[in-house]
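> Model the structure of this input:
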Amino acid sequence: MKKLLGEERRQAILAILKTEHKAITGTELAKRSNVSRQVIVNDMALLKAKNEPIIATSQGYLYLLDNKEHILFEREIASFHTNSEAEDEMNILVDAGVTVKNVSVEHPVYGDLTASIMVSSRYDVQQFIQKIQQTEANLLMNLTEGAHLHVISADSEEKLDAAEAMLREKGYLLNHNE
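Alright, predicted model coming up:
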């Protein structure tokens, strides 16, 4: 396999991300380009600096397509639960047809910290939780003793409403009256 160089490699990476319509790991992109994973990490930084809409998720890199005919509704929700309830919270959301785009917490020194999640199925949730466990990483909500925000999206307001209602019923939503 030919080693792709510089701009040619970055253009090939963009083409892959745009056509795959799913997250692709840095390791997979490195294999396809015949370079190291670190080279891909550097390429991603360069592509992001050129305002390419690429995000890093727990499943890999994702190109955010601007698909005008598929309108998505978004909402920010405030959640509160324990570590052991994180998987249940995300499963409730994806079961309602919602994508969990990110998680945010307010840090006393750094201010708002936001991390991309991009899970939209039980399989995605399982992969996310597995990666947290394998790497022994902490969930961002640990910085705020369980309080956090999610941006969620769906193809209808009804799905967002249903997801919120299910979270409220489980006691996972922060009460606006508290």
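
> drop to CA atoms for contacts and neighbour counts, all remaining ones
Fine.

> Spatially central, which residue of this structure would that be?
Centroid check for the chain by C-alpha atoms, centre = their mean gives residue 117 as the closest residue, at 2.1 Å.

> which SSE is it in?
strand 111-119 (DSSP states H and E).

> How far away from the center of its chain is the next helix or strand after that strand?
Sequence order places helix 122-135 as the next helix or strand after strand 111-119, per DSSP H and E. Using C-alpha atoms, centre = their mean, to the nearest Å, the distance from the centre of helix 122-135 to the centre of the chain it belongs to is 12 Å.

> Also this sequence, please, to line up against the first:
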Amino acid sequence: MTVKKKLLGEDRRAKLLHILKTSEKPVTGTELARIAHVSRQVIVGDITLLKAKQEPIVATAQGYMYFANPPLQQSFEKIVACLHGPTRTEEELNLLVDFGITVKDVTIEHPVYGDLTASIMVSSRKEVQQFLEKIAETKAAFLSELTEGIHLHTLIALSEELLEEAEEALRKANLLVE
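Next up is the predicted model:
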């Protein structure tokens, strides 16, 4: 009986993996739960197990994404240190995506836990809005609220020039730690 449950779980995880690999956009845990006819909590557990098997799945505010294939175009990354309150988050993220930047994540230095990093993965104003709606809907705090507004972002762009221009725009908007 236990073997049969495990087999069903493996089949379900294989199905989830297939959905994520073939989707061109993030898939929510709720949608995966509906497709698999299980609870969202089961999906969370399945995703955790898949990540433990080194599957490149990222949880974003828009849903789960699979990152197996490297981008066809070369991309560049840069980490910037920002400082602002929650009311300027939308301004910061929109400023970045308007330069064609993908905001990969946010990192804070917690006094007890050390570095805490959370995936953001926003590349457009629509995704920024979805991210902010998810924060509001869940009444979650921004990680930067734990550090009086100080946080790091990993930025991804198609050129180093775009990263430099975006950083300068953050500086002019008084959003960088100087």
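
> Residue 57 is in contact with the residue nearest to the centre of the first structure, correct?
Yes. With contact defined as C-alpha atoms under 8 Å, residue 117 of the first structure and residue 57 form a contacting pair (5.6 Å).

> what's the neighbour count on the corresponding residue of the first structure for residue 86 of the second structure?
Correspondence of residue 86 of the second structure to the first structure, assessed by TM-score structural alignment: residue 83. Residue 83 of the first structure: 14 surrounding residues under other C-alpha atoms under 10 Å.

> can you give me the helices in the second structure?
Remark: helices assigned in the second structure by DSSP state H are 2-22, 29-36, 40-52, 89-98, 125-138, 160-172.

> Looking at those helices, spot the one closest to residue 65 of the second structure.
Closest approach to residue 65 of the second structure among the helices of the second structure (C-alpha to C-alpha): helix 2-22, 6.1 Å.

> got the buried residues for the closest one?
For helix 2-22 of the second structure, the neighbour count (16 or more other C-alpha atoms under 10 Å) marks 12-13, 16-17, 19-21 as buried.

> packing partners for that helix?
helix 29-36, helix 40-52, strand 63-66 (3 or more C-alpha pairs under 8 Å, 6 or more residues apart in numbering; DSSP states H and E).

> got CSV for these, with distance to residue 74 of the second structure and mean neighbour count too?
Shown next, in CSV, are these (distance: least, C-alpha to C-alpha, whole Å; neighbours: other C-alpha atoms under 10 Å):
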stretch, distance to residue 74 of the second structure, mean neighbour count
helix 29-36, 30, 16
helix 40-52, 25, 16
strand 63-66, 18, 20
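
> which one of these lies closest to residue 112 of the second structure?
Of all those, helix 40-52 sits nearest to residue 112 of the second structure, with 23.9 Å by C-alpha to C-alpha.

> which residues are in contact with that closest one?
Contacts with helix 40-52 of the second structure, where a contact means C-alpha atoms under 8 Å, 6 or more residues apart in numbering, come from 13, 29-30, 32-33, 57.

> and if you look at stretch 7-14 of the second structure?
36, 46-47, 50.

> Swap in 7 Å and give it another go.
Under the criterion C-alpha atoms under 7 Å, 6 or more residues apart in numbering, residues 36, 46 lie in contact with stretch 7-14 of the second structure.

> chain center to that stretch, what's the gap?
When distances are taken as C-alpha atoms, centre = their mean, stretch 7-14 of the second structure is centred 25 Å away from the chain's centroid.

> With stretch 163-174 of the first structure instead?
Centre-to-centre, stretch 163-174 of the first structure and its host chain are 21 Å apart (C-alpha atoms, centre = their mean).
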